[in-house]
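**Q** After the sequence you'll find the predicted model.
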Amino acid sequence: MKGDVKNIYRSMLDNLSALRAFVAVVESGSFSEAGYRLNVMPSTISKHVSFLEEKIHGQLIVRSTKHLSVSELGRRFYDRCLIILKEVEETEAEMLEYQMEPQGKLRITVGPSFAGYHLPRLIPSFLERYPKISLDFRVTPELVDLIDHSIDVAIRISSNLEPGLIAVKLAPNIRSVCVSPAYVEKFGMPAEPRDLENHNCLLTNEASSTAKWRLLQDGVENVVHVSGNLVVNHGDIYKQAILDGVGIGHLSRYLVYQEINDGRLIELFPDRGVVNSFIYVVYPQRRNLPLKTRVFIDHLRDAFRGTPEWMA
């Protein structure tokens, strides 16, 4: 029986005029008023309702010489009609939007390190391509609730995303252990990951002066316990401290690959980096994703397609 009902509702999609006529009768209370609303003759409205009653084998409208009333079946059918017509309306709007130029304000949240490195090369080309879209960035290390703050999309670097979000993976986030030539000249070069325990290792987002760095050893992920005299949660300060020879750092490779390539930093154990998180673009679950959001996500996917330059 349930399958038959589903088939009936599917067939109703081919008879939207009949559904709209029935809804108009229920909401207006008469065939003549429904006809006036839809700009058709009352007799046409009556035929639509009769057609539906024949389809579902039941009476939707109880007719009398003085007034109309909606049957219990009619009330239930009316509720279903509203759902169907709303879905049709949303689909039509989505199809129309596909044919229109993307526009409107796009609200985005992103972490400071990603914003500082990637956004300068991503924003100009996007705005040039979509001049009617305006970008509103909220750059913060905090995980902003997208729904509570009316955020359209977020760029996250994570190994464990919040539930309820749709995620598009952009690239792996491999971390590098790196050091300046000045530090090596003064304190020597660690030969093995375990040697890091005897060096000044700079830390981020730690509650104490010790941390665990994960590195590969013979294909197996090992934990190295490190410590140091500097703990800082600001990416630029952390990176500059490494460049200045304060200590050894452990951070996303995209932040330091240029300095590694030009010799200002030395990458330690380059084949032992662990990918324990990924770069994602995420957005709240919704039936119809706005075109402005879709084109921004596509822009990011194009920018990160293939092997990222920091991993080449």
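**A** Looks like it arrived, so ask away.
**Q** CA only for contacts and neighbour counts going forward, please
**A** Fine.
**Q** Sketch out the strands for this structure, chain order is fine.
**A** 61-63, 68-70, 104-110, 133-139, 153-158, 165-179, 210-217, 220-227, 249-252, 266-268, 275-284 (DSSP state E).
**Q** got the residue ranges for the helices in this protein?
**A** Ranges of helices in the chain, per DSSP state H, are 2-12, 16-28, 31-38, 42-56, 72-98, 112-129, 181-187, 235-243, 257-261, 291-303.
**Q** Check which helices and strands the fifth one is in contact with.
**A** In terms of contacts (3 or more CA pairs under 8 Å, 6 or more residues apart in numbering; DSSP states H and E), helix 72-98 is packed against helix 16-28.
**Q** how about the helix it packs on: buried residues?
**A** Applying a neighbour-count criterion of 16 or more other CA atoms under 10 Å, the buried positions in helix 16-28 are 16, 18-26.
**Q** One more to weigh against that first structure:
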Amino acid sequence: MLNKLDALKYFCTAAETLNFRAAAEQLAVTPPVISRTVAELEDELGEQLFRRSTRTIKLTSFGEQFYLHAKQLLADSERLFQLGKKQTDDMAGMVRITLPELPNQTAILRDLLTILRPYPELTIDWRVDVSKLNAVEHRIDMGIRIGREPDPNFIIKPITTSGSLLVASPDYLAEFGTPKDLTDLAKNFPVSGLFNPHTGRIWDLQADGQSYTPLKINLITDDHAAELASALAGRTVSQISDLLCAPYLASGELVELFPELPQECWQIYLYRPYLANTPKRVLKVFGILEGILRAKLS
């Protein structure tokens, strides 16, 4: 027998025409194919679908009930396949985006949603998620990251670079003093530690082309915004993106340590997973977001 959906289609066409030859013409097959498919369906169901005479065929009572269910199933299956087509072609469906705290974040999202106003069936799932949700497990379509090196497992669009500054609050410096140099900072001063999920360890402090392993870690986090909060609270020296620090340096809430030393440069990039078939809505939003990020952050 044909696959069951095709068999139901043949049966429903025969039930509507009550003529196997006419049904065959509609379906571009021969009348024996219709007869054989109906007979195999009857064997599968253990019930007769049609009453046949030399001149006419009619549905049996069971055939009438079966036709109603078969017709509904075919309609539902057609809607199911059209749903996937609509989501791809008509910009309908969900696009999931994850990102860390960013400067101009509200303006970035506002511009994105403004550009997407012609697509009312498109839903944006915008997660400011410091844990950088797993793209596969959490079905993330794209994201923004700040890191030393982009993850090679993703399609990457570099946006800009950001200097990594060592900062502390005036209250912190009043309580603990000012470190003489980077070695003094690493050995004797409370700092925040940014967790590296790939190694299971804290990143070393980086400055002047060298690494310094901190000994007094008062905050461990995988969130740059949390490190900023710790520095503002006077708890730690933190190494943070200059984009995040800029307004607090300008207001005097934070002070840069060792401004004369070259600091490490971090990368801000947009990414999406490698997929065999990426929906058009995802590609569209990815391109729009890339342009907005370059305008707001570069």
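**A** All right, it came through fine. The structure presented is a predicted model; accordingly, all values stated were derived computationally and were not measured.
**Q** Overlay them and tell me the TM-score.
**A** After superposition, the two chains reach a TM-score of 0.58 (TM-score structural alignment, normalised by the length of the second structure), with 213 aligned residues with a CA RMSD of 3.8 Å.
**Q** quick one on the thing from earlier: looking at the buried residues of helix 16-28 of the first structure, which one is closest to Leu265 of the first structure?
**A** Taking CA to CA as the measure, Leu265 of the first structure lies nearest Leu16 of the buried residues of helix 16-28 of the first structure, at 66.7 Å.
**Q** now what about stretch 298-312 of the first structure, what contacts it?
**A** Residues from elsewhere that reach stretch 298-312 of the first structure, judged by CA atoms under 8 Å, 6 or more residues apart in numbering: 122, 126, 170-171, 253-254, 257-258.
**Q** what about burial for the residues you listed, which qualify?
**A** Of the members of the contacts of stretch 298-312 of the first structure, the ones counted as buried by neighbours, 16+ other CA under 10 Å, are 126, 170-171, 253-254, 257.
**Q** Now do the SS call for the closest residue to Arg52 of the second structure other than its chain neighbours.
**A** Spatial nearest neighbour of Arg52 of the second structure, excluding adjacent residues (CA to CA, 6 or more residues apart in numbering): Lys58 at 6.6 Å. Lys58 of the second structure carries the three-state label strand when classified by DSSP: H, G, I helix; E, B strand; the rest coil.
**Q** Now do the same contact list for the counterpart of Phe258 of the second structure in the first structure.
**A** In the superposition onto the first structure, Phe258 of the second structure corresponds to Phe269 when matched by TM-score structural alignment. With CA under 8 Å, 6+ apart as the criterion, the residues that contact Phe269 of the first structure are 177, 192-193.
**Q** For the residues you listed, give me TSV that also has distance to Tyr130 of the first structure and neighbour count.
**A** Compiled in TSV, the contacts of Phe269 of the first structure are given as follows (distance: CA to CA, whole Å; neighbours: other CA atoms under 10 Å):
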residue	distance to Tyr130 of the first structure	neighbour count
Val177	39	24
Glu192	50	10
Pro193	47	21
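**Q** for those residues, which one is nearest Ile151 of the first structure?
**A** Val177 (34.1 Å).
**Q** Please name the nearest non-neighbouring residue to the aligned partner of the closest one in the second structure.
**A** In the superposition onto the second structure, Val177 of the first structure corresponds to Leu166 when matched by TM-score structural alignment. Counting by CA to CA, 6+ apart, Gln239 is the residue found nearest to Leu166 of the second structure once chain neighbours are left out, at 4.4 Å.
**Q** What residue in the first structure is paired with that neighbour?
**A** Under the alignment defined by TM-score structural alignment, Gln239 of the second structure corresponds to His250 in the first structure.
**Q** Would you check that that match makes contact with Cys178?
**A** Yes. When contacts are counted by CA atoms under 8 Å, His250 of the first structure is listed as touching Cys178 (6.5 Å).
**Q** okay, those two: which has more neighbours?
**A** The residue with more neighbours, out of His250 of the first structure and Cys178 and counting by other CA atoms under 10 Å, is Cys178; that gives 26 against 22.
**Q** And the more buried one, how close does it get to Lys239 of the first structure?
**A** For Cys178 of the first structure, the distance to Lys239 of the first structure equals 10 Å [CA to CA, to the nearest Å].
**Q** ok, the match of Phe258 of the second structure to Glu185 of the first structure distance?
**A** Summarising the geometry, the distance separating Phe269 of the first structure from Glu185 of the first structure, computed by CA to CA, is 18 Å.
**Q** re the thing from before, so what's in contact with Cys178 and Lys239 of the first structure at the same time?
**A** Here Cys178 of the first structure and Lys239 have Gly249 as joint contacts, going by CA under 8 Å, 6+ apart.
**Q** what's near enough to touch the alignment partner in the second structure of His199 of the first structure?
**A** Taking TM-score structural alignment for the superposition, His199 of the first structure sits opposite Phe189 in the second structure. With contact set as CA under 8 Å, 6+ apart, Phe189 of the second structure has these partners: 176, 179, 216, 236-237.
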